[in-house]
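Novice: I would like to see how this sequence folds:
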Amino acid sequence: MTKEDVGLNRGLTNYGDREFARYLRRSMARSMGVSTDLLNKPVIGIATSPSQFNNCHRYMPELAEAVARGVLAAGGLPREFPTISLGEVFLNPTSMVFRNLMSMDVEEMIRAQPMDAVVLIGGCDKTVPAQLMGAASAGRPTVQLVTGPMMTGRHKGERLGACTDCRRFWGKFRAGEIDATEIQQVEGRLATTAGTCAVMGTASTMACIAEALGMSIPGTATIPAVDSQRLVAAEEAGKRAVWLAQNPITPDRIITQASVENAFRVLMALSGSTNAIVHLTAIAGRLGIRISPERLNQISDETPVLVDLKPVGEGYMEDFHAAGGVGAVLRELRPLLNPDCLTIDGTTLRERLDAPAGWVDRKVIRAFDNPISPVGGLIALSGNLAPGGAIFKRAAATPSLFEHEGRAVVFEGLQDLAERIDDPDLDVNPDDVLVLKNAGPLGAGMPEAGYLPIPSKLARAGVKDMVRISDARMSGTAYGTVVLHIAPEAAAGGPLAAVRNGDRIRLSVSAKRIELLVDEAEIQRRLSAWTRPAEPARGYQRLYHRTVTQAPDGCDLDFLILDPAQPTL
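Specialist: Prediction:
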């Protein structure tokens, strides 16, 4: 690439006259009050996603200002631009439907606008995956900056953090252990600052994965949103982007088979969100990288759980940051990692780990030889109920239910679940298996509905956990013996569609199997009567329905996944 193709000269608008396009672009840039000196500097895009429908991103304007400060200090021209924003709890039917749309927005705006490098600012659950997916496809040097986790609140002398504690207190409310007045008090004390959830939910997990991949500045994944160091990290991201503009390292050189495996190991050690498997699969898929379920299980069985955080432990993200953060985890995992992976600062993971180590709080981050669990938190399941695979978070489940056979209590969809789960006449016992159908990518957009509530009559009797099975997802802040992401989903005609009330289902964590104990001929007979759900009438929803893949392929749109045999743009 020549000097004529960088900075504001990059990707000139096509009027059929290149010099006119350059002249017009500079004229319009000068109308924004930018000096001619700055117009000749490297251009750094700052992708922002603020919204008053997104509480996680409340401080984003301040972060963008800090990034711009870093860009200017390093001799670049910062140019902020917006993309759509995905506020997890404010979107219907679920933010998962719009992750791919945001990834397309990010990709096209990076590619279409004249920038030599880009800083992506995001935090809320689907935002960081969408940004990394878009950046991987766009192929421009990229720095991922996260908004950071919120701080904890207080209730009756106890620390509270969204959203594990919100589920715990809601469970108490459903069971009649606390009243409406107290649940309203808790509502106002769960999320008291800006930032992402205070536990190792999906947002925090993806922030850690971005750092483990090498796409974020080391040490920045866990800085709380309200900590002044978060702004320092933003300034450093701006400086790093200018360096990348002058020393281009594109995402495909950082996100590799080796670094993706490293990221999966960190995921296991964190006992992070089940959603991260879908998201990391989608990010990797944009570059033609694939991790098989067998390899996922091998990584999990080799990698201990080292971090004691909710939802599977006791701590919060502010504790993890103070304890040493992602860097401390990487040092403990060093014997298992691919050390020669490149990072956005031009160094390798090996060089980072060779640097002097800081203090580590062993109450929060365990040593490799003294783990919380000797095996990773997440595994892939197979079996006749999930021939395409399923996911199980063993670190968040009840061990006594790891080997379980029970009678299916079936809900045909989300509406059926809402209408019947608390029916006092529901035929359900603690040993039964709750089954939710038609909640996968095609059926309902794959919402976080896999954490089926314990039927209220059982909850009031003291039942805390049951085996639950669905083609839905589960919040990274949730817990329980829950089988998720069953593929093919019911709405795609998978075996899940054939399950009926009273069928026997067997879960075996030791064998990594989920089985419907019904004769194969009977399963096929039932499926022969299955009919495909109606397609949405128009717009993005129709495009999504026609092209979305199943969970083992990352729930991406099929035309966005890179086929290594095909040339890229």
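
Novice: CA only for contacts and neighbour counts going forward, please
Specialist: Will do.

Novice: which residues are contacting whichever strand or helix holds L231?
Specialist: If you go by DSSP states H and E, L231 is part of helix 228-246. The contact list for helix 228-246 (C-alpha atoms under 8 Å, 6 or more residues apart in numbering) reads 42-44, 62-64, 66-76, 116-119, 141-145, 147-148, 217, 220, 223-224, 344-345.

Novice: do stretch 310-324 as well
Specialist: For stretch 310-324, contacts defined as C-alpha under 8 Å, 6+ apart pick out 149, 151-152, 161, 164, 198-201, 204, 222-224, 271, 307-309, 358-362, 364-365, 395-396, 476-479.

Novice: Might you report the residue contacts of P399?
Specialist: P399 touches nothing, counting by C-alpha under 8 Å, 6+ apart.

Novice: same deal with V360?
Specialist: Here V360 is in contact with 323-324, 328 (C-alpha under 8 Å, 6+ apart).

Novice: Could you rerun that using 6 Å?
Specialist: V360 makes contacts with 323-324, as judged by C-alpha atoms under 6 Å, 6 or more residues apart in numbering.

Novice: for it, helix, strand, or coil?
Specialist: Per DSSP: H, G, I helix; E, B strand; the rest coil, the local secondary structure of V360 is coil.

Novice: thought A136 was touching P251?
Specialist: Yes. Counting by C-alpha atoms under 6 Å, A136 sits close enough to P251 to count as a contact (5.5 Å).

Novice: one more to line up against the first:
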Amino acid sequence: MTKDNSQDQQPQGLARGLTNYGDMDFSVYLRNSFAASMGYSREVLKKPIVGIANSFSGFNNCHRHFPEMLEAVKRGVLLGGGLPIEFPTISLGEVFLSPTSLKFRNLMSMDTEEMIRAQPMDAVVLMGGCDKTVPAQLMGAASAGIPAIQIVAGPMMTSRYEEERLGACTDCRRFWGKYRAGEVSTAQINDIEGRLATTSGTCAVMGTASTMACIAETLGMSLPGTAAIPAVHADRLRAAEATGLAAARMIERPILPSEIITEKSVENALRVLLALGGSTNAIIHLTAIAGRLGIPVSLQKLNQLSDETPVLVNLKPVGSHYMEDFFFAGGVGAVLRELRPLLNLDCMTVTGETLGDRLETETGWVDRRVIASAAEPLEPQGGLVALFGNLAPRGAILKRSAADERLFEKEGRAVVFTSLEDLAARVDDPELDITADDFMVLQNAGPRSASGMPEAGYLPIPKKLSSKGVKDMVRISDARMSGTAFGTIVLHVSPESAVGGPLALVRTGDRIRLSVKNKSIDLLVDEAELERRRAELPPQPSTANRRGYDKLYAEQVLQADEGCDFTMLQPVKG
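Specialist: Below you'll find the model as predicted:
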């Protein structure tokens, strides 16, 4: 690869990216004078600058400990001879955003990119953790094109309810399902509610946040061994300090995100995702991150890798353990060592070493109860599979490692819900015509819908079925699913209903055939009837009455197989 030395050719520190008043000497003079008002000495102002993108927010419980982490990052930057300067960006607290956090991921990526580009910094530390913050920061940094390094929040520690160990949010869903089925009382669910999330940090299971942390480490964008450290562990602060030091050192030996995030490192990340049995959301995020550098992520390629890559990690929602167990069991490094024969070892990392260099020297004890060996995997094939057929011409995703394999080869009758509002109104109606053998279908929940592609793909089992002991059934939608969720759930159907995709043509009573073996999902309705229904579809909703970011999102967002990024944020060709 030809190294881009544009970073080396620019001035450093406060002399970088001067505000233009038509007199550059005046610009330096004015900038230094205002910087002096913050108490910096002249000598300090001569140092190279490490910006710290801080996504702390009172609306983000995952980042509650960021003030302490921030001080550790600054300490590391100072040790490396740099000047640390923190700057805020918007933050995306997963459960505090409406209609859904995905809608604001691209906004945060734009904020991150533009603030990195606009402000004088020679390298940047990205402080994130909650589900959409890490992909947003990596997307922004990839586009900004200066040395960048990720430090994640780390997972929560688990809690207890009576004799049970609890971790948000797989156990949130498990107990809520029991409550809906009448197995848990109102008093019990209220008690459990206060025990599910009791420390700072991200969800304690292999949900989207932990999956993206592992992907960032695998890509080489964060320091080795840092993805799984619990948020409240002293090692998390040591990792923050080491990250600040690494960022300062990257100024002297610049390594750009484009040198780290490559087709080969993205393939490595996909393999680790499959071995983790990680979040379905990670496919969308990794596609968006790679897309910022013009790297396509093919769902056909995903299937090829999935056939070759075993599931190795026994964590909820796929298994039985939690992220703190994964950390003590060996973490991402242990998974990478098991996958080594399948990995591209020449991929560069933020340390200046290749992945192969890391694995050459890295050893350690592995808890095989949590991280299986490649010779004796938990499952022989990867945790995710892409499905294609006339219902999903551009693909759909199934997390087979979290699904009931008895439902993998099945034909069923569609029971259609035309919107989230329709689902909420009818799902628990005692008169709902549905059986456990039917396929629940949700329409109009994709990226261009009014709902903005929420994590609504985990359709609740109707009470008339859950009260009789039904735990799983086939559910299909163009929505997403939380990485903490489980079930035989087909997601990200592309193209979506709102743009006239085949999912919009499904009617209650239609037959649908699912085959995980054949990686297919088909609507068993003849083409003539589908054409008739297509002609009756209403026109796509106008954006004329929308404004601001809501309008921008509606007009720019791409489909799920393209990462739900914005058209205007793709690399400029030529």
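
Novice: TM value for the aligned chains?
Specialist: TM-score for the superposed pair, counting by TM-score structural alignment, normalised by the length of the first structure: 0.98. Supporting figures: 565 aligned residues with a C-alpha RMSD of 0.9 Å.

Novice: Show me what Q570 of the second structure aligns to in the first structure.
Specialist: Using TM-score structural alignment, the equivalent of Q570 of the second structure in the first structure is I561.

Novice: Name the SS class of the residue mapped onto G388 of the first structure from the second structure, please.
Specialist: Aligning on TM-score structural alignment places G388 of the first structure opposite R394 in the second structure. Put simply, R394 of the second structure is strand when judged by three-state DSSP.

Novice: and L14 of the second structure, how far is that from P99 of the second structure?
Specialist: L14 of the second structure sits 40 Å away from P99 of the second structure, going by C-alpha to C-alpha, to the nearest Å.

Novice: the more surrounded of these two?
Specialist: Taking other C-alpha atoms under 10 Å, L14 of the second structure and P99 do not tie; L14 has more neighbours (20 against 14).

Novice: which part of the first structure lines up with stretch 151-170 of the second structure?
Specialist: Mapped onto the first structure using TM-score structural alignment, stretch 151-170 of the second structure spans residues 145-164.

Novice: Which positions within that stretch qualify as buried?
Specialist: 145-153, 160-164 (16 or more other C-alpha atoms under 10 Å).

Novice: Check stretch 467-484 of the second structure too.
Specialist: 467, 471-484.

Novice: Likewise for stretch 182-189 of the second structure?
Specialist: Result for stretch 182-189 of the second structure [16+ other C-alpha under 10 Å]: buried residues I189.

Novice: equivalent range in the first structure for it?
Specialist: By TM-score structural alignment, stretch 182-189 of the second structure lines up with residues 176-183 in the first structure.

Novice: Over to stretch 505-521 of the second structure?
Specialist: Under the criterion TM-score structural alignment, stretch 505-521 of the second structure matches residues 498-514.

Novice: Stretch 124-134 of the second structure too?
Specialist: With TM-score structural alignment as the criterion, stretch 124-134 of the second structure aligns to 118-128.

Novice: Does the match of G388 of the first structure touch S494 like I think?
Specialist: Yes. In this structure, R394 of the second structure is within contact of S494 by C-alpha under 6 Å, at 5.1 Å.

Novice: follow-up on the earlier one: report the aligned residue range of the second structure for the helix holding L231 of the first structure.
Specialist: Using TM-score structural alignment, helix 228-246 of the first structure lines up with residues 234-252 of the second structure.

Novice: likewise stretch 257-264 of the first structure?
Specialist: Aligning stretch 257-264 of the first structure against the second structure (TM-score structural alignment) gives residues 263-270.

Novice: Just checking the distance from the matching stretch to the centre of its chain.
Specialist: 15 Å (C-alpha atoms, centre = their mean, to the nearest Å).

Novice: Now the element after the longest strand out of those in the first structure, going C-ward?
Specialist: Secondary structure assigned by DSSP state E gives strand 403-411 as the longest strand of the first structure. Sequence order places helix 414-420 as the next helix or strand after strand 403-411 of the first structure, per DSSP H and E.

Novice: Tell me the residues of the second structure aligned with the helix or strand following that next one.
Specialist: With elements assigned by DSSP H and E, the helix or strand that comes after helix 414-420 of the first structure is strand 433-436. Mapping strand 433-436 of the first structure onto the second structure (TM-score structural alignment) gives residues 439-442.

Novice: how much does that stretch stray from the first structure?
Specialist: Mean deviation of stretch 439-442 of the second structure relative to the first structure after superposition (mean C-alpha distance after the TM-score superposition for the first structure): 0.2 Å.

Novice: Residues contacting that stretch, please?
Specialist: 412-417, 474-477.

Novice: go again using 7 Å as the cut-off
Specialist: By C-alpha atoms under 7 Å, 6 or more residues apart in numbering, the residues outside stretch 439-442 of the second structure that reach it are 412-419, 473-477.
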